[in-house]
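Q: Predicted model and sequence below, questions to follow.
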Amino acid sequence: MNADFEAFKEYASWFIKKSDKVEFLDIKIVPLTLKFRKTFPCLASLIDASTILNLKINDQQYRLYSWTNKDNLSCGWLSKIECTENIKLNLIEEHLLLLSEIGGIQEFYNPPEGSLCENQNFVFMGSKCICGIGASIDYYQELCFEENKKPINCSDFICFSEEANGNLTLYDPHTKAVLLFAPDHCFDNVSFIENQPEFTFHTFDNIINFIDYVEAFASQWVDKIEITFQKEK
C-alpha cells in the first residue's frame, strides 16, 4: 500500500476506475540534468524534495510526485510519461526539456489554493497541447470585429494548460511570451492587453515567458510544502 497513491486516488476519485490495471514499477529515477537545473532551478529543488512513485495505469507509464504540505497532507501531481519525438507541434526547447525529464502533468491532488495549477485539466502535457485557441477563435474574432480591434495572430501559439472552464494558457513559440486567453476568470494577477477586447487575451503579472511561468508554478508549491530529502520508490 502506497500512502501517497491512496491520497491521490481519494482526491482524484474520477481518474482511476476499478477495472483499471495499476502496476507499481521498480525503476531507478534518472537524476535531473544540469541543463534542467539551470533552466528551472526552483522546479528542480521542488522535484529533489519529492517522493517519486513510478507506475503504469493500463500500460501507460506515469510518475506520481508527492510532498507533505504544511497541513500535514500528502499533495502532488501525476505526470504522464510520453515520448517527445511523437509530438508534432512546434514546442519550444524549454518545454521539451521539461517533458523529457519530468513529464507533463495530467492530474493534481491537494494543490496550493489559488495557484496556477488550480482547476486545470492538464499542464505542460505534450499530447494535450494544441495550436491556437481552438473553438474560441470565432468568438475572439467576432469581438475584435465588433470593437474594431486588430486580432492577434495566435494560430501557432501553443496552448500548454487548459482550465476546466475553458481558459487557455499559451506561449508564442517565436518569442516564448506567455499569455492567458480567458473569457471567464476571477484572477487578480493578470492584466488586459492593450487594444484587445476585454476578457480575451491577458498577460500574467510578473510572468513574461515560459521559464517564468514554470518557476512561478513551482514556487507556489514550494511555499505550501515541507521540504524534505528526495526519496525514490
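A: Looks like it arrived, so ask away. Only a predicted model underlies this, so the values are computations on that prediction, with no experimental measurement involved. Numbering: from 1, shown residues only.
Q: all contacts plus neighbour counts: C-alpha atoms, from now on.
A: OK.
Q: after the strand ranked longest in the chain comes which helix or strand?
A: In the chain, taking DSSP state E as the definition, the longest strand is strand 60-69. Scanning forward in sequence from strand 60-69 by DSSP states H and E, the next helix or strand is strand 74-80.
Q: Strands of the protein, start to end?
A: Taking DSSP E, the strands of the chain run over residues 22-24, 51-57, 60-69, 74-80, 104-109, 120-123, 130-131, 158-163, 168-171, 178-181, 190-192, 201-204, 225-226, 231-232.
Q: Show residues contacting the first one.
A: Put plainly, it is strand 22-24. Contact with strand 22-24 is made by 53-58, as judged by CA atoms under 8 Å, 6 or more residues apart in numbering.
Q: ok, and here's another one to check against it:
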Amino acid sequence: MMSTGGLITRAAALLPAAEKPPVTTPRDPAREAAERELSKPMYHQDDPGLFQRALDRFWEWVRNLFDHASGATPGGTLGLVAIAVLAALAVAALWWRLGSPRRTATGRDTLFDDALRSAADHRTAADANAAAGRWTEAVQERMRAIVRSLEERTLLDPRPGRTADEAAAEAAASLPDHAEALRAAARTFDDVTYGGRTGDAGTYARLRALDLALTRTKPLLTGPPA
C-alpha cells in the first residue's frame, strides 16, 4: 500500500504544466536582470544621438521660456508677439537710418595699407576697378588717390595710420570750399570699407569729380605771411 507522501508526489507529477506552482524570483535580482537585459545595444539602436538630445533640451528650454514670458506679458502670447514685432521694426528703422554700425578705428581701419603708392597709382587702380564694375574697390582707391595727392602737394603731412575722417578734417583747413565734400567722401569710404555698403557708379563719379576739382583748387594759405 502506497504511503500518503508518495500519493501526493505522484499526483503533483500528473498535474498539467500550467497548474504547477510558479517559480518566483526575489525583487532585487529580478530588477537587476531586467536592467542588464535592457542595457543591451539591440534595444537602443533607434535612440537619438547626443546632439539630438541636446537640441531637444534646448527647444524645451525655449518653449518653457516663451511660456513664462507670455504668462507675464499683458495679452499673453499675442502681446509677446506684438512686442517682438515692434522691436524688430525699431531695429530695422535704426539700421535703415544709420546704416551698418561702424567699427572704431584701429590699426586695420586706416586709409592706406603698408604698400606706399603714388596718387597716380591709386587713380590708375581706381579707374581699372571702375572699368571692371568693381565699384567698391574703385571708390576706395579714388579716396586714397585724393588723400595721397594732398600729401604730395604738402597740404597734408604724410602720416601712417591716418583714417579717412582725419584726412578730411585736416584737409578742410586749407581747402574750406571743399570741406563738406571731403567729409562726405570720407563717410563714403568708411561705409563701403567698414559699414558693409556697396559702391556704385554714381558714388565713384562724385569722388572722381572731387579728386579732379581738388587738383585745380588753390589752397588757402594758413601759415604766417612771408
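A: That came in fine, so what should we check first? Values in this document were obtained by computation on a predicted structure and should not be read as measured data.
Q: Let me know the TM-score between chain one and chain two.
A: TM-score for the superposed chains, counting by TM-score structural alignment, normalised by the length of structure 2: 0.20, backed by 72 aligned residues with a CA RMSD of 5.4 Å.
Q: And the next helix or strand past the one helix or strand residue 28 of structure 2 maps to?
A: Following DSSP H and E, the helix or strand that holds residue 28 of structure 2 is helix 27-38. Tracing the chain past helix 27-38 of structure 2, the next element assigned as helix or strand by DSSP H and E is helix 50-72.
Q: what comes up buried for that next one?
A: Under the neighbour-count criterion of 16 or more other CA atoms under 10 Å, helix 50-72 of structure 2 has residue 70 buried.
Q: which helices and strands sit right next to that helix?
A: Taking 3 or more CA pairs under 8 Å, 6 or more residues apart in numbering; DSSP states H and E as the contact definition, the neighbouring helices and strands of helix 50-72 of structure 2 are helix 76-98.
Q: quick one: the helix it packs on to helix 50-72, angle?
A: Interaxial angle of helix 76-98 of structure 2 relative to helix 50-72 (axes from the mean of the first three to the mean of the last three CA atoms, to 10 degrees): 100 degrees.
Q: and helix 76-98 of structure 2, which residues are buried?
A: Across helix 76-98 of structure 2, burial judged by 16+ other CA under 10 Å covers 77, 79-80.
Q: What is the following helix or strand past it packed up against?
A: Elements were assigned by DSSP H and E; along the chain past helix 76-98 of structure 2, the next helix or strand is helix 119-131. Secondary-structure packing of helix 119-131 of structure 2 (3+ CA pairs under 8 Å, 6+ apart): helix 135-152.
Q: one more time with 10 Å, if that's ok
A: Helices and strands touching helix 119-131 of structure 2, by 3 or more CA pairs under 10 Å, 6 or more residues apart in numbering; DSSP states H and E, are helix 135-152, helix 201-215.
Q: if we can go back for a sec, export the buried residues of helix 76-98 of structure 2 to TSV and append columns for distance to residue 170 of structure 2.
A: What follows is the buried residues of helix 76-98 of structure 2, written out as TSV (distance: CA to CA, whole Å):
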residue	distance to residue 170 of structure 2
77	55
79	52
80	50
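Q: which of those residues lies closest to residue 209 of structure 2?
A: Looking at the buried residues of helix 76-98 of structure 2 and their distance to residue 209 of structure 2, the nearest is residue 80, at 51.8 Å (CA to CA).
Q: Deepest-packed of the helices and strands packed on helix 119-131 of structure 2, please.
A: Scoring these by mean neighbour count under mean count of other CA atoms under 10 Å gives helix 135-152 as the most buried, with a mean of 24.
Q: Show the subsequent helix or strand relative to that one.
A: Counting by DSSP H and E, what follows helix 135-152 of structure 2 is helix 164-171.
Q: That next one: what's the following helix or strand?
A: Where DSSP H and E defines the elements, the next helix or strand beyond helix 164-171 of structure 2 is helix 179-193.
Q: which of the residues in the lengthiest helix in structure 1 are buried?
A: For structure 1, the helix with the greatest residue count under DSSP state H is helix 210-222. The neighbour-count check on helix 210-222 of structure 1 (16+ other CA under 10 Å) flags 210-211, 213-222 as buried.
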